[in-house]
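Visitor: okay, predicted coordinates and the sequence, questions at the end:
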Amino acid sequence: MAVLWIPSIRNATAFHLERWRKVCADPSLQRLPDRIETNRYGHVVMMLPPGFSHTTRQSATFAYLLTAMPSGASVEVAVLTEDGIKGIDVAWISENRVKRGLKDDVLTIAPEICVEVVSPGNTRQEMENKRQLCFAAGAEEVWFCDQKGALHLFLKGSEAMVAKASMLCPSMPKRVKV
């Protein structure tokens, strides 16, 4: 019986960065209003643009981080994870980490703080998976902003338990005003 030869991914980082370059250069994908990520196989995953309430919570979280930690706050950050390139809604990343991890406009190391704004269509499993992916990619903290603006903070070392406060931004309130 003959075995079908199928190539394997030898260097996941190089594979995903090359795939991301091709996705970003594709004119048909550039015209789409949707958000795009990739999965672990390099396949394009499209999502609807976020709704107004999502972007309002995203903006409020970003504005607070920008005030509390002005150098390093950002939105819509592309991060290489074990499951492909994922978009992080809001992030705080040190200059040193940017220097070490930025390749082709994608972070190969997660920002220290990764914030995900929960949308009505998100499931618990999806958000738990995103939290695990961020920590595996090097995040120190992962925050979820729920639909009422409440922040749920998770810290490296106790990733499954909600923390009382951020270690990196202790002044961050428990709720963002929207």
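Guide: All right, it came through fine. Given the structure is predicted, the values throughout are model-derived calculations rather than measurements. Numbers count the residues shown, from 1 in each chain.

Visitor: C-alpha from now on. contacts and neighbour counts both.
Guide: OK.

Visitor: which helix in the protein runs the most residues?
Guide: helix 52-68 (DSSP state H).

Visitor: helices or strands next to that helix in the packing?
Guide: Where contact means 3 or more Cα pairs under 8 Å, 6 or more residues apart in numbering; DSSP states H and E, helix 52-68 is packed against strand 73-81, strand 84-92, strand 113-117.

Visitor: need the contact partners of the host helix or strand of W143.
Guide: Element membership of W143, judged by DSSP states H and E, is strand 141-145. The contact list for strand 141-145 (Cα atoms under 8 Å, 6 or more residues apart in numbering) reads 57, 112-118, 131, 134-135, 151-156, 166, 175.

Visitor: next one for the comparison:
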Amino acid sequence: MQLTLHLPPREQQLAFNRKRWSEVLADRGLAELPYRIETNAYGQILMTPPASGGHSHRQGKITVMLDRMLGGNVHPECPISTIDGVKAADVGWYSDARLEQVKGQIAFEVAPEICVEVLSPGNSESEMRTKRQLYFDAGADEVWICGLDGTMTFYQCEHPDTPQMHSTRCAEFPTTL
């Protein structure tokens, strides 16, 4: 049996995400929780346990390396408004021009050119495939996945399911941290 989800048009979902994300950000109780907060298409809150030291270390290294190699605008825990709610990429990289498009938004309605997910032991391949597609649908050029061992896998919007050897935006980025 195949499951079909019926989601509203993108613009309607973005408007819903804007309203719901404002409510989430205003909730003092949620702000005090040690969890990573995201939402789904229905505005329901999804919580993930806090990152481990290894996850945090890899996220930090990627953030620093992107800043050194590309400049631009690096955003850890980057909130991206998608057709399936607001997702937080571990790291997002925006060019100056694209950042101008999303300036002032509480959840970015155009994804960064590069979205990076740093894997945790609980992440599944299916979850990462879904996030890749959501980021590409929101306008990402590339999605990078950092494995538990620091191995980098690069995906491009033209070939969203085919891993690439290197990033086209940042060809000098190492394949292993």
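Guide: Okay, I see it. Just so it is clear, the structure is predicted and the values come from calculations on it, not from any experiment.

Visitor: follow-up on the earlier one: how much does the strand holding W143 of structure 1 stray from structure 2?
Guide: Following superposition, strand 141-145 of structure 1 is found to deviate from structure 2 by 0.3 Å on average (mean Cα distance after the TM-score superposition for structure 1).

Visitor: any idea of the angle that strand forms with helix 52-68?
Guide: Interaxial angle of strand 141-145 of structure 1 relative to helix 52-68 (axes from the mean of the first three to the mean of the last three Cα atoms, to 10 degrees): 140 degrees.

Visitor: can you name the element that comes right after strand 141-145 of structure 1?
Guide: Where DSSP H and E defines the elements, the next helix or strand beyond strand 141-145 of structure 1 is strand 151-155.

Visitor: quick check: that following strand compared with structure 2, mean distance?
Guide: Mean deviation for strand 151-155 of structure 1: 0.4 Å (mean Cα distance after the TM-score superposition for structure 1).

Visitor: read off where that strand ends up in structure 2.
Guide: Aligned using TM-score structural alignment, strand 151-155 of structure 1 spans residues 152-156 in structure 2.

Visitor: what's the spacing between the most centrally placed residue in structure 2 and G29 of structure 2?
Guide: Geometric centre of structure 2, nearest residue: A89, 2.3 Å, by Cα atoms, centre = their mean. Distance from A89 of structure 2 to G29 of structure 2, counting by Cα to Cα, to the nearest Å: 22 Å.

Visitor: over to G71 of structure 2?
Guide: For G71 of structure 2 relative to G29 of structure 2 (Cα to Cα), the value is 35 Å.

Visitor: among the two, which residue is more densely surrounded?
Guide: G71 (14 against 9; other Cα atoms under 10 Å).

Visitor: which residue lines up with that one in structure 1?
Guide: With TM-score structural alignment as the criterion, G71 of structure 2 matches P70.

Visitor: so its match, which of the three states?
Guide: At P70 of structure 1 the chain is in coil, as set by DSSP: H, G, I helix; E, B strand; the rest coil.

Visitor: equivalent analysis for K131 of structure 2, please.
Guide: Quick answer, by three-state DSSP: K131 of structure 2 is helix.

Visitor: I appreciate the help and will end here.
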